[in-house]
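# For reference, the sequence and a predicted model appear below.
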Amino acid sequence: MKHKWLLACTMMVIFVLSGCGKTVEEQIDSGIANAENVFKADAEETNKTIGEIKLYVPTRYNVKQSDDLNDSNNLILTKGKDQYLLFVNEHEKADSKLHYELLKKDQTKKIIKEEIIEEDEAFGFTAIVEADEEHYELIVSSGGAKISTITEQKKIDTKLEDMMAIVRSVQLKE
């Protein structure tokens, strides 16, 4: 219970501060730090089950399975006009570096900043990639789960935190 109150208070402070006109660099630094804290904390309790995937979906987010019937491990999350793509590879374990290695091999990606996180035999990372002059691709991964979005230059910090909370919570139904 204390953890949830602390997380709620932290998110409220972040929400208030995000309206104070942080630069993109400040949002990125803050977002990476927030994502690392979420990764190292206990995973959020799952509150949705879509197909074979159980996960935590933050308030004001909607989630649905991909329309492609052959793609049952892809989920689409939306919040307002923002769209997030969640991919779950059921063959990868918590310490999988597959998504990170694929990102690093892609020479077309201009990585602005990245952070690797390793904790208790789990591997994760956060990366910000320049999509164009006004947009960034945010990528967050934990083990076999990866979520990404294309976003404008605002609320990057809170988006990265939410994204890490989502991927850290992913479980497959047994």
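That came through, no problem. For clarity, every value in this text was computed on a predicted model and none was experimentally measured.
# use CA for all of it now, contacts and neighbours both
Fine.
# Ile147 sits in which helix or strand?
strand 145-151 (DSSP states H and E).
# what sits against Val129?
Listed by C-alpha atoms under 8 Å, 6 or more residues apart in numbering, the contact set of Val129 reads 109-113, 136-139.
# where does it sit relative to Ser30, distance-wise?
Per C-alpha to C-alpha, to the nearest Å, Val129 is found 16 Å from Ser30.
# second one coming, line it up with the first:
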Amino acid sequence: MRVKLRLMVIIVGVFILSGCGLTEEEALQEIEETVVTTFETNYEEPNQTFNSFAMFLPEQFTVVEESESNLIIEGNNQMFILFYNTLEDQTSDFFYLSAEATDTYTLLESYETDEQFSYVSVTGADEDYELQVGVGGVRITTQTDLKKLEANFTDMVTMLNSIEFTE
């Protein structure tokens, strides 16, 4: 009797725990549903200045390396690569069209206003996803898992929306 009870408790526990995990479809749907509101509402004042621009970096993020058109940023125990092209303005869709041409994305969504063109691209499967977010001539990319996908998306949009070019 005790063995059956223990077995039943274990089986119920496994079902509960497996039901708590986020599926790929759910994670991508959350991003897809929040693209517009995330790009419209996540604005912060810049708190860091670099060669060509100023931008907001969340408290837990630090710049590891800066080069002519890249920043390597570390935050939340992962790396982010920010690439910027000062020749492309905020309404440029160049990076979006490049992502679209690869045809390897799991999710590709865009958002456009008169002032800017923004997009999010997710590629990969299983445990390893590449998340790329772009606004005009600036894009930021990271490798992430499903659990961090939406939080990383929000952090990345917040950083990109804060960029003010100085040149």
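Everything's here; your move. The structure displayed is predicted, hence computed values, not measured ones.
# What value does the TM-score take for this pair?
The TM-score (TM-score structural alignment, normalised by the length of structure 2) is 0.79; 148 aligned residues with a C-alpha RMSD of 1.9 Å.
# if we can go back for a sec, ChimeraX command to pick out the buried ones of the contacts of Val129 of structure 1?
Restricted to buried positions by 16 or more other C-alpha atoms under 10 Å, the ChimeraX selection for the contacts of Val129 of structure 1 reads:
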select :111,136,137,138,139
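# Filter the contacts of Val129 of structure 1 down to the ones in strands?
110-113, 136-139 (DSSP state E).
# What sits closest to Val63 of structure 1 if chain neighbours are left out?
Distances taken as C-alpha to C-alpha, 6 or more residues apart in numbering place Leu77 nearest to Val63 of structure 1, at 4.3 Å, with adjacent residues excluded.
# what's around that neighbour, how many residues?
By other C-alpha atoms under 10 Å, 19 other residues sit near Leu77 of structure 1.
# who's in contact with it?
So Leu77 of structure 1 contacts 61-64, 83-86 (C-alpha under 8 Å, 6+ apart).
# corresponding residue for it in structure 2?
The equivalent of Leu77 of structure 1 in structure 2 is Ile73 (alignment by TM-score structural alignment).
# which stretches of structure 1 form helices?
2-18, 24-40, 98-105, 156-169 (DSSP state H).
# among the ones you listed, which is nearest Thr46 of structure 1?
Of all the helices of structure 1, it is helix 156-169 that lies closest to Thr46 of structure 1, at 6.2 Å by C-alpha to C-alpha.
# Please tell me which residues of structure 2 that closest one aligns onto.
Using TM-score structural alignment, helix 156-169 of structure 1 pairs with 149-162 in structure 2.
# Show me what counts as buried in that stretch.
149-150, 152-162.
# cool, stretch 72-81 of structure 1 as well?
Within stretch 72-81 of structure 1, the residues that qualify as buried are 72-78, counting by 16+ other C-alpha under 10 Å.
# quick one: contacts for the residue nearest the centre of structure 2?
Nearest residue to the geometric centre of structure 2 (C-alpha atoms, centre = their mean): Phe153, 2.8 Å. Counting by C-alpha under 8 Å, 6+ apart, Phe153 of structure 2 touches 31, 131, 133.
# do that again at 10 Å, thanks
By C-alpha atoms under 10 Å, 6 or more residues apart in numbering, the contact list for Phe153 of structure 2 reads 31, 34-35, 38, 120-122, 131-133, 140-142.
# From the residues you listed, list the buried ones, please.
Listed as buried from the contacts of Phe153 of structure 2 are 31, 35, 38, 120-122, 131-133, 140-142; burial here means 16+ other C-alpha under 10 Å.
# what's the closest of the residues you listed to Thr49 of structure 2?
For the buried ones among the contacts of Phe153 of structure 2, the residue nearest Thr49 of structure 2 by C-alpha to C-alpha is Ile140; the value is 16.9 Å.
# returning to what we had before: which of the contacts of Val129 of structure 1 still touch in structure 2?
Using both residues aligned by TM-score structural alignment, their matches' C-alpha atoms under 8 Å, structure 2 keeps these contacts from these: 110-113, 136-138.
# TSV for those, including distance to Ile53 of structure 1?
Compiled in TSV, the kept ones among the contacts of Val129 of structure 1 are given as follows (distance: C-alpha to C-alpha, whole Å):
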residue	distance to Ile53 of structure 1
Lys110	31
Ile111	29
Ile112	31
Lys113	29
Tyr136	27
Glu137	24
Leu138	22
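# residues touching the nearest residue to Tyr56 of structure 1 once chain neighbours are set aside, list them.
Leaving out its chain neighbours, the residue that sits closest to Tyr56 of structure 1 by C-alpha to C-alpha, 6+ apart is Thr46, at 4.1 Å. Residues in contact with Thr46 of structure 1 (C-alpha under 10 Å, 6+ apart) are 53-58, 166, 168-171.
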